[in-house]
Each structure stands twice: as structure tokens, then as C-alpha cells.
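>>> task: produce atomic coordinates for the following.
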Amino acid sequence: MADVARIAGVSLKTVSRVVNNVPTVDPQLVGKVNAAVAELGFRRNDMARNLRAGSTSATVGLLIEDLANPFYAGIAAASAQYALDRDTLLITASSEEDADRERKLLLELCERRVDGLLVVPAADADHVYLRPEIERGTPIVFLDRPPRNLRADTVLIDNAGGSRAAIEHLVAAGHTRIGVISDWLTISTMAERLSAAEKALEQAGLPYRPDLIKYGLHTVPDATAAVNAMLDGPEPPTAIFALNNRLTLGTLSALGGRAAQVELIGFDDFETASFVPWPLTVVSYDVREIGRIGTELLFNRIAGDRSRPKTVIVPTELVVRSAG
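Coordinates of the predicted model:
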């Protein structure tokens, strides 16, 4: 601002009044200051101004697992829109499912004095390190997965209900050899979905088949290899339940070159699911609602809500798609 004042030939106080849109400044002085601002490329530091004034920074942080995954992109889009509608900037970062990276990024966001945090926890992360931040007044809302060793608002999917509906649908269709493929079981959603699926299989009276239950599959190629191994076995599955969208894509890759008719259900819907060259039934839910609800909870906390931490469950539905 001192450089602006020097070039414009005015006082620092005049520059400050022009930059802050004080209406009583002489128009000629406004013109001089604006010309100097344009010449120097000056920008007002709103965050520093707000912090000096003791108000909010008008920024919130969002930490997700993978920016390229449509699931997390949907959460980010809904959260960004909710924040934008309230004149707040959403800063988004990715943990890449790394607990150390998560800790580093979240603490950096706290150092930047964001007004609050939205967090999709990384696998294996222990969130006790965030307790001092909450005690200092930084509200935190967890999305899709619950925190570990920390009480905070959480928005979850009905993972158990979705898995149960998928298995019951396959059993009702007459399948007795049902393959289930899962990501890392250190991810709470995967553990919950697999547990519910196995319980539904047991309740249907189907025998335990460890050769048809595969977990620890984190990538599309992992899923493709696992499904190929199942299909090449002596008693291949007649149906497969994939527990997230990446695993569904890997399963489709394995099925694509085979003539066998295998019914497929994937947990997580995605835009092109109805166009894939295989009848794909999905466990669906409104992914944007996860982001919207979570951001609403966060803004309520920022506004002063001091009620006990709450958990909101987003419902699922089975969208059945058949051949033809």
C-alpha cells in the first residue's frame, strides 16, 4: 500500500479508504489510486484484514482421498457451492489415503486459520491430534468415514443397508455362488460393507466361500486380477458384488472379454453406469448430499452451534438394471 500511495501521490490513509470502498473519497483521488493499483497489480489481503479485525477468514478446508475419483469430486462440488453461496472460499486438498499426509495437510490448513474443516479420513489415521484444534475453536466435520479417537460431527452412507440389499437381491435371483470384492479393510466403509454382505450371505443359508471373498484390492487392476482368478476357478461365481466404484470398473474389465453371464452389482453409482456394455445394478445414493449436509453442519458450527456432535446417515437405494 505504501507503493500505491507513493505512485498516486496520496497518503496511506487515502489508499486504505479507496481500497475499502469508502464512498466519501474525492473521485479524483479514487482515480489516482486505482491507476496506481492497476500499475502495481496490488491486491487487498482479505484474510489478513479479517484476522486483524478479529473476524473469520472466509475460508474452509476440505480434505478428500482422491481428487480424480468421481465420488470425491461430487462431494467437493457440493461443498464448494454451499460455501460460495455464503461468500466463503473452499480450499481442497487430497490425502491420497496417507495418514501422515493427512495430518500434515490438516495442520497446515489450521495454521492458515481456516474457519473450519471438512475431512474424509485416510485409512489408519488416528485423529486424536485434532483434539487441540477443536478445543481452540476450529470446527471439524467428517465425511463418508468416522474419525478415530475423536468426537465430531459425521456424515455417513448407509453402508450396511446398501450391502444387505445387494446380497438379498442376488439371492432372490437364485444365485448361490456370489463373489464379493473389497478395498483395504482398514478403510472403515469397506469393513462395514463386507461385514454386512457376509452376514446377509450367512442369513441366506449360503456356505462360507473364502475363494469368493477377496479384499485388499485398492486399484482397478487389482480388482480385474482378482475377478479373473475367481472366474478361472473350479466353481466360478455367477454373481459379483463390488464394494466401490473402482472395484466395479475392474470387475467390468474382467467380464468384458468373457461370454459367461455374471450378474454384477456395484456399490457407488457413477454417471456412465447405465451405458456400460454389461447390465450393471448399483447401490446408489446422493453423493452431493454428503457434501451439502456436511458443509451445512460445518457452517452451523462456525455460526456458534455448540450442541453435541451428531451423526447423519445418507440413505441408499438399489438401482436395478437388466440386460436389454
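
>>> going by C-alpha atoms from here, please, whenever you check contacts or count neighbours.
Noted.

>>> and the residue sitting nearest the centre point of the chain, how far is that from Arg193?
The chain has Tyr72 as the residue nearest its centroid, 3.9 Å off, counting by C-alpha atoms, centre = their mean. Distance, Tyr72 to Arg193, using C-alpha to C-alpha, to the nearest Å: 18 Å.

>>> same question for Val60.
Using C-alpha to C-alpha, Val60 is found at 30 Å from Arg193.

>>> same check, this time on Ser57
Taking C-alpha to C-alpha, one finds Ser57 at 39 Å from Arg193.

>>> the two: which is more packed in?
Arg193 (24 against 19; other C-alpha atoms under 10 Å).

>>> quick check: that one touching Ser163?
Yes - contact criterion C-alpha atoms under 8 Å: Arg193 and Ser163 qualify, at 5.6 Å.

>>> now do the helices in the stretch 101-250 of the chain.
131-135, 159-172, 188-203, 220-231, 245-255 (DSSP state H, counting those that start in this stretch).

>>> just name the most buried of these.
Of the helices of the stretch 101-250 of the chain, the one with the most neighbours on average (mean count of other C-alpha atoms under 10 Å) is helix 245-255, at a mean of 22.

>>> heading C-terminal from that helix, find the next helix or strand.
The helix or strand immediately downstream of helix 245-255 is strand 263-267, counting by DSSP states H and E.

>>> distance from the chain centre to that next one, please.
Its chain's C-alpha centre lies 22 Å from the corresponding centre of strand 263-267 when counted by C-alpha atoms, centre = their mean, to the nearest Å.

>>> another sequence for comparison is provided below:
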Amino acid sequence: MEDVPTETAQRRATMKDVAARAGVGLSTVSRVVSGKGGVAASKVRAVERAIRELNFSRNDFAHTLRTGTSATIGMVVTNISDPFFSALVSGVEERARARDQLVLVASVTDDPREAEHIIRRLLERRLDGLILVAPEDADLKFLQEEQRAGTPIVFVDQPPTGMDADLVVVDNEGGSASAVRHLYAAGHRRIACFAHVSGRYTSVRREDGYYRGLREVGLPTDPALVVSVDDEVDVCTEALLELARLPDPPTAVFSTNGRTTKAILGAQRLLGSHLALVGFDDFDLAVLMNPPTTTIVQDPTAIGRAAADLLFSRIAGRAGPTQRIILGTRLAERGSGELPPAAP
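As a prediction, the model looks like this:
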């Protein structure tokens, strides 16, 4: 029986490794794995024993059966209905099509157990790599074994906890600071921050950017001006009412994500409020608001492209330390950050 190279223990076993361990041809292994029959019982037992010993995962892709690769990558996002994540997927698919690769996309909720289950199910397909936006509380330690087995993994939007992996994020702090500087330049000296509750990684960093912006323009921090909200109109309405009761209420609001920005717009309409507003994340109807909404724009399609390029470079064999790519943002000035005209 032909010996299997010792490095097999350090990487994912392939069909060739199973054939070598079992002492049979590759076509025999293929027939056993695919259940086609026509193989002597002794050879079936040898192949099945080799599969167990090498921890080889059965799969349904003919290409994988022949070569040990699937020409398929996986992608997990937390809410594919969100325009940000749909554009992110589009960027990944663009790069994959150029390489004649397939992208299997799964959308998960914020339930960490569901996320872990879905990721495990994807990995059973013997993917060539994985791009992952995972819920913050998901226990992803099991992915370390996948990394050691040779599956490249790239995280997007937020880093994983407890493991080292390639990462693509945007400059959350810098974008938020630029929003504060813009509002200050427009004449505002009392600027509130509405920090979204879900997605703590981005929320915390954008709030940090808000404080950084205040320092850069010389404004004091006031905890009364910082509120944690979700993306419900009624919650934002109550928050605006509380801010209006302050002895020195704000004249402007910075919002840390697009869903919260839209909820604030709805709340302002209900209250007849005219606070200036700059929101992190652009959205399709921003230019149609009255006044049009100034936003901090990140490019999710570019983020997807960067993540895919990083993953495919790993698949192609690039070694070396993990990479952290930080993409910039830009201010789309549209008028909502201006001071309202003085009463006659």
C-alpha cells in the first residue's frame, strides 16, 4: 500500500490521498464516494477505512471528486435584504465570475447558534474558501480547524473573536469624525449622536469617531447628547423629544447607520422637527429627502471586491501573515447638515 505524505495531516485530504491510503485507483474512490457501485467489497472497505482515517468529507460535486477543489466559494451575511449586504455580495460575485467560480450565499439572523449551524452546513460542501459576515456573539472557534485544514477565510465588516483571520473593513472612526467636522463647519456647536444598538463593533467605532471629531474641532463631550437607539421610528421620536427638553438642546444629529438615519427622518416628520442630520451609510432615497440627506458613504461593492481578491489570492497559494484592509469613506454633502435659516 502506498504511503500517504505526512503533510496530509496538516491539510485537507483529497481524493488522491484517499486512493493512495486505500491502495486503489482514483476512479475506484470516486465510485465508492458517489455510491455508484460496481466495486469489490474488499476495495469498498479499504476506501471507507481510508476516508475515516483521513477525515475526508464526502461531497456532491463531480469537480471535487476529480480534483479535490470545488471551484466554489461560500459567503455568509447577516441580512441579505439590507442594501449594504446585497451590494457586498454583488462585489464578491463580480470577482468570482471573472474566475469562473461559483458563490454560494447564505443569509443568517443575529442568532449565533443559527449562524454556526449555517456555516457548518456550507463547509460540508468542501468550499475552496469562505467570506464571512458573522453575528458578533457567534462562537466561531471551530473555524480554526478549517483554517488549519487549508480553507482560506476572510471576514468582512467586523473581525472575529478568538481567532486570527484576514479582514476587510471600512474606516468607521475616520468617516464619523468627518461628519462631525462637517456639522461644525456648518455652524453647529451642539451635535447629538444616535448610536445603533445592533452591530456593536461598527456602532462603537463610529461613536468613537464622533468623539474624535468633537476633539478635533474643540467641542466638549456631553453624555446627554449620546443616545443608543434601534431603527424604530417611535424609539427615535422619544429620543428626539428628550433631547429637545435639555437646557441646551442640540441643533444637529449624527446617526451611526443607515437604518437609524431613516428612522430619525421618520421621527422628525412626525414631530415637525428640523434638526440638521448627517448619517453614516448612504441610502437610495437620500437625494429625495427635503432637504436631501448628507451621508457618509462607504462602498459595499468595493468591499466585496477587496474581500474576494484577498480570498482568491489565498486560494491561489499566497502565504504569509493575515491581512487587515481598511477602505476609506467619503462625505456626500446634500444640504441636511446646514443650519436652518433664521426666523424673520
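
>>> before we move on, back to that, can you list the helices of the stretch 101-250 of the first structure in JSON lines and add distance to Leu84 of the first structure?
Converted to JSON lines, these look like this (distance: least, C-alpha to C-alpha, whole Å):
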{"stretch": "helix 131-135", "distance to Leu84 of the first structure": "24"}
{"stretch": "helix 159-172", "distance to Leu84 of the first structure": "30"}
{"stretch": "helix 188-203", "distance to Leu84 of the first structure": "29"}
{"stretch": "helix 220-231", "distance to Leu84 of the first structure": "34"}
{"stretch": "helix 245-255", "distance to Leu84 of the first structure": "28"}
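
>>> nearest to Glu263 of the first structure, of those?
Between Glu263 of the first structure and the helices of the stretch 101-250 of the first structure, the tightest spacing by C-alpha to C-alpha is seen for helix 159-172, at 8.1 Å.

>>> and Glu94 of the second structure, that's in a strand?
No - under DSSP: H, G, I helix; E, B strand; the rest coil, Glu94 of the second structure falls outside any strand and is assigned helix.

>>> under the alignment, what does it map to in the first structure?
Alignment note (TM-score structural alignment): Glu94 of the second structure maps to Gln81 of the first structure.

>>> repeat for Ala263 of the second structure
Match for Ala263 of the second structure (TM-score structural alignment): Gly250.

>>> same deal with Leu183 of the second structure?
In the first structure, Leu183 of the second structure lands on Leu170 (TM-score structural alignment).

>>> do I have it right that that match meets Pro237?
No - between Leu170 of the first structure and Pro237 there is no contact under C-alpha under 8 Å: 11.5 Å.

>>> intersection of neighbour lists for those two?
Common contacts of Leu170 of the first structure and Pro237 (C-alpha atoms under 8 Å, 6 or more residues apart in numbering): Ile178.

>>> counterpart of Gly68 of the second structure over in the first structure?
Using TM-score structural alignment, Gly68 of the second structure lines up with Ser55 in the first structure.

>>> how near is that match to Arg301 of the first structure?
Relative to Arg301 of the first structure, Ser55 of the first structure is positioned 15 Å away (C-alpha to C-alpha).

>>> Asp284 of the second structure: how many residues sit nearby?
7.

>>> ok, Ala77 of the first structure next?
Ala77 of the first structure has 16 nearby residues by other C-alpha under 10 Å.

>>> could you check which helix or strand contains the closest residue to it other than its chain neighbours?
In space, and not counting its chain neighbours, Ala77 of the first structure is closest to Arg288: 7.3 Å by C-alpha to C-alpha, 6 or more residues apart in numbering. Here Arg288 of the first structure is covered by helix 287-302, with elements defined by DSSP H and E.

>>> onto which residues of the second structure does that helix map?
Using TM-score structural alignment, helix 287-302 of the first structure pairs with 300-315 in the second structure.

>>> mean per-residue distance, the matching stretch versus the first structure.
Compared with the first structure after the fit, stretch 300-315 of the second structure shows a mean deviation of 0.8 Å (mean C-alpha distance after the TM-score superposition for the first structure).

>>> next one: that stretch to chain centre, how far?
For stretch 300-315 of the second structure, the distance to the chain centre is 12 Å (C-alpha atoms, centre = their mean).

>>> ok, now stretch 75-94 of the second structure?
Its chain's C-alpha centre and that of stretch 75-94 of the second structure lie 8 Å apart, by C-alpha atoms, centre = their mean.

>>> show me where the stretch 1-150 of the first structure has strands.
Remark: strands assigned in the stretch 1-150 of the first structure by DSSP state E, counting those that start in this stretch are 59-64, 89-94, 117-119, 140-143.

>>> could the ones you listed go into a markdown table alongside distance to Arg101 of the first structure?
Shown next, in a markdown table, are the strands of the stretch 1-150 of the first structure (distance: least, C-alpha to C-alpha, whole Å):
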| stretch | distance to Arg101 of the first structure |
| --- | --- |
| strand 59-64 | 10 |
| strand 89-94 | 9 |
| strand 117-119 | 13 |
| strand 140-143 | 17 |
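
>>> what are the buried residues along stretch 37-54 of the first structure?
By neighbour count on 16 or more other C-alpha atoms under 10 Å, the buried set for stretch 37-54 of the first structure is 37, 47.

>>> does Ala2 of the first structure touch Lys13 like I think?
No - using C-alpha under 8 Å, Ala2 of the first structure is not in contact with Lys13; the gap is 9.9 Å.

>>> thinking again about what came up before, any idea which of the helices of the stretch 101-250 of the first structure gets closest to Ser284 of the first structure?
Of all the helices of the stretch 101-250 of the first structure, helix 159-172 comes closest under C-alpha to C-alpha, at 8.1 Å.

>>> which residue numbers in the second structure does stretch 133-150 of the first structure align to?
Under TM-score structural alignment, the match for stretch 133-150 of the first structure is residues 146-163.

>>> what's the matching stretch in contact with?
With contact meaning C-alpha under 8 Å, 6+ apart, stretch 146-163 of the second structure is reached by 10-12, 127-134, 136, 140-141, 144, 165-170, 201-202, 303, 307, 310-311, 314-315.
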